[in-house]
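Participant: Need the 3D shape of this:
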Amino acid sequence: MIDAIVIDKTDDTQTVDLTQIDPATLPERDVTIDVAWSTLNYKDALAITGSAPVVRKFPMVPGIDFAGVVRDSSHPDYKAGDKVILNGWGVGEVHWGGLAKQARVKGDWLVPLPDGLTMRQAMEIGTAGYTAMLCVQALEAQGVTPDSGPVAVTGAAGGVGSVATLLLAQRGYHVAAVTGRASEADFLKQLGAVEIIDREELSGKPRPLGKERFAGGVDVAGSTVLANLLSMTRYGGTVAACGLAAGMDLPASVAPFILRGVTLAGIDSVMCPAPKRRAAWQALAAELDLAKLGGLSVEVALSDVIATAPKFLTGDIRGRVVVPVAPDLG
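Facilitator: This next block holds a predicted model:
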């Protein structure tokens, strides 16, 4: 028997428990992994609390991220003993995820652990950090450089935002960190933010066009925040959008797009093709400041995950949350 967090639903009542399951009940896939480290993300928090219909199949083991060691495999690319990472692919939503001692998944969903990263460090990065890298790469692909001007990062103290702030600062960008928590100013400056912007500045009713303020942005909020950010983006700038913490709507006009040539780049980390995700992970391993990365993370035991999840929804989580499922594995 193995420890696992299991979400179930009967009629309209959802239950979440840390329990034990028989490994034989794991889904039929071609690679079985002993999970060493997992994480707790905003999406996991929505699933565990039942605050949004993230889980589409019950019962479900949540956990959209994990790193671990291959136990057995019939996939040609992996063998027993290989260290691997998984992010996305509907794991924790329609496929059992990483908040359990074992997981069984498709080998095509896996990424080999890059040289230079431990499994813990890979989860300190997690889907949040990997998504942040996809955002940074999207800005650069659209020609946004450090010389272009300030780049705004919304939700800067959160998982994606904190890693995006760190990555952009390391690459020489002027990072304008947007947060609703003034108490996080020192933390964000330590990551490399040059200026701190109160979220309220991007929370009012959006104008079709605002003052040209940012060369680009990384947005995790959506809704009014994203609409305001677009209206304040300079001519030819790009905003990479990857989240919906403030809502799924977008009360914007077409003005930034047709009058300033602004690009809205949508970032999907869940179904991102394997070559692109492997390139993002290789870039993270090569350039991320691992000392600062460690300062972004806190550990939460598997037994404390359920109690911690609601804190994501109240904005009481800073940076990354890693879960040592079986840390002795490496």
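Participant: drop to CA atoms for contacts and neighbour counts, all remaining ones
Facilitator: OK.
Participant: What separation do you get for the residue sitting furthest away from the middle of the chain and Pro208?
Facilitator: Centroid-distance maximum for the chain: Leu259 at 32.0 Å, with C-alpha atoms, centre = their mean. Note on Leu259: its distance to Pro208, by C-alpha to C-alpha, to the nearest Å, is 10 Å.
Participant: Same question for Gly92.
Facilitator: 38 Å.
Participant: just the strands in the stretch 201-330 of the chain please.
Facilitator: Assigned by DSSP state E, counting those that start in this stretch, the strands in the stretch 201-330 of the chain fall at 214-219, 233-241, 263-266, 297-299, 320-324.
Participant: Please identify the most buried of those.
Facilitator: Per residue and on average, the most neighbours among the strands of the stretch 201-330 of the chain fall to strand 214-219, with a mean of 29 (mean count of other C-alpha atoms under 10 Å).
Participant: Mind giving me the packing neighbours of that one?
Facilitator: helix 119-141, strand 151-153, strand 233-241 (3 or more C-alpha pairs under 8 Å, 6 or more residues apart in numbering; DSSP states H and E).
Participant: Run through who's touching it.
Facilitator: 135-136, 139, 144, 148-155, 161, 164, 226, 229, 232-243 (C-alpha atoms under 8 Å, 6 or more residues apart in numbering).
Participant: rerun that using 6 Å as the cut-off
Facilitator: 148-154, 233-234, 237-241 (C-alpha atoms under 6 Å, 6 or more residues apart in numbering).
Participant: Next, the second sequence, to be compared with the first:
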Amino acid sequence: KVILNGWGVGETHYGAYAGRARVKGDWLVPLPDGMSPHDAMAVGTAGYTAMLAVMALERHGIVPDRGPVVVTGAAGGVGSVAISILSTLGYHVIASTGRNAESPYLIDLGAAEVISREELSQPAKPLAKERWAGGIDSVGTHTLANVLSMTSYGGAIAACGLAGGMDLPTSVAPFILRGVSLLGIDSVMAPKPVRLEAWRRIATDLDLKKLSTLSRSIGFDGIIDAARDIIDGKIRGRVVVDM
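Facilitator: Predicted coordinates:
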């Protein structure tokens, strides 16, 4: 049993929802022991990207003792898995969401605090009060600019998405006055050794009970409606297509 995500499948290569697909063997990674195919797809590209972001923060020395970490777009696929992993690893997680009704869900996943997206959505100051040691951002634009301006000295933010926009209206102040680092996360073309390590870590550091909480299944005929709901911001966590 193997996992395939990224490499342009469903974008430049046919087969995203195929029952069978002919692909390059180098694109495949083995399904970790103790994880079912359904589990793997509940993690999916979003959860795998979240793990890549966690690993990047760890490489930069952002460990739980450094202080809180923020996760933006918290109720989405990346955010939901990131919160679960980070909390399991012992981090104090601050979840940022535009859907206040999802606060109980985020706390159940392991968030210690939930803040409104509005706190981060306005144009950012060059520097603001230090609030966290690190974070994972899937939103971009003003949200990422604010997150950077509020990162403590020597901290780091892993950027992996653009749900709010592709622009980044910030200044050099966080980088040259606080030594903050912006860590870019790409999941699509990540080399195989990195993928293998990410999936190994997912198998050990992601609570499968939380995974079942943050995912749901739909039939093949539900794909189009689910896609519309994702665009409209109505989906929380992950959706698995039962083939």
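Participant: just to revisit the earlier point, highest mean neighbour count out of the helices and strands packed on strand 214-219 of structure 1?
Facilitator: strand 151-153 (a mean of 30).
Participant: I'd like to check the angle between whichever helix or strand comes after it and helix 119-141, please.
Facilitator: Under the assignment DSSP states H and E, the closest C-terminal helix or strand after strand 151-153 of structure 1 is helix 159-170. With axes from the mean of the first three to the mean of the last three C-alpha atoms, to 10 degrees applied, the angle from helix 159-170 of structure 1 to helix 119-141 works out at 70 degrees.
Participant: rewinding a little: among Gly92 and Pro208 of structure 1, which residue is more densely surrounded?
Facilitator: Higher neighbour count among Gly92 of structure 1 and Pro208: Gly92, with 26 against 16, using other C-alpha atoms under 10 Å.
Participant: Put together JSON lines for the helices and strands packed on strand 214-219 of structure 1, with distance to Gly192 of structure 1 on each row.
Facilitator: Converted to JSON lines, these look like this (distance: least, C-alpha to C-alpha, whole Å):
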{"stretch": "helix 119-141", "distance to Gly192 of structure 1": "15"}
{"stretch": "strand 151-153", "distance to Gly192 of structure 1": "12"}
{"stretch": "strand 233-241", "distance to Gly192 of structure 1": "19"}
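Participant: Tell me which of those sits nearest to Arg318 of structure 1.
Facilitator: helix 119-141 (12.3 Å; C-alpha to C-alpha).
Participant: Pull the residues that contact that closest one.
Facilitator: Helix 119-141 of structure 1 has contacts (C-alpha under 6 Å, 6+ apart) with 67, 87, 159-160, 163-164, 240, 269.
Participant: Looking at the helices and strands packed on strand 214-219 of structure 1, which is nearest to Val305 of structure 1?
Facilitator: Val305 of structure 1 lies closest, by C-alpha to C-alpha, to one member of these: helix 119-141, at 15.1 Å.
Participant: re earlier: any chance of TSV for the strands of the stretch 201-330 of structure 1, columns distance to Val6 of structure 1?
Facilitator: Output for the strands of the stretch 201-330 of structure 1, formatted as TSV (distance: least, C-alpha to C-alpha, whole Å):
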stretch	distance to Val6 of structure 1
strand 214-219	31
strand 233-241	31
strand 263-266	32
strand 297-299	20
strand 320-324	16
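Participant: out of those, nearest to Leu99 of structure 1?
Facilitator: Using C-alpha to C-alpha, the strands of the stretch 201-330 of structure 1 put strand 320-324 closest to Leu99 of structure 1, at 8.1 Å.
Participant: How about residues contacting the closest one?
Facilitator: The contact list for strand 320-324 of structure 1 (C-alpha under 6 Å, 6+ apart) reads 37-40, 159, 296-301.
Participant: Weed out the non-buried ones from the residues you listed.
Facilitator: Taking 16 or more other C-alpha atoms under 10 Å as the criterion, what is buried in the contacts of strand 320-324 of structure 1 is 37-40, 159, 296-297, 300.
Participant: Please narrow the residues you listed to those residing in helices.
Facilitator: Of these, the ones assigned to helices by DSSP state H are Gly159.
Participant: quick one: which of the buried ones among the contacts of strand 320-324 of structure 1 is nearest to Lys83 of structure 1?
Facilitator: Closest to Lys83 of structure 1, out of all of these and judged by C-alpha to C-alpha, is Trp37, at 11.3 Å.
Participant: I'd guessed that closest one sits against Lys83; true?
Facilitator: No. Applying C-alpha atoms under 6 Å as the test, Trp37 of structure 1 and Lys83 come out as separate, 11.3 Å apart.
Participant: Centroid-nearest residue for structure 1?
Facilitator: Note: structure 1 centre (C-alpha atoms, centre = their mean) maps to Ala128, 2.0 Å.
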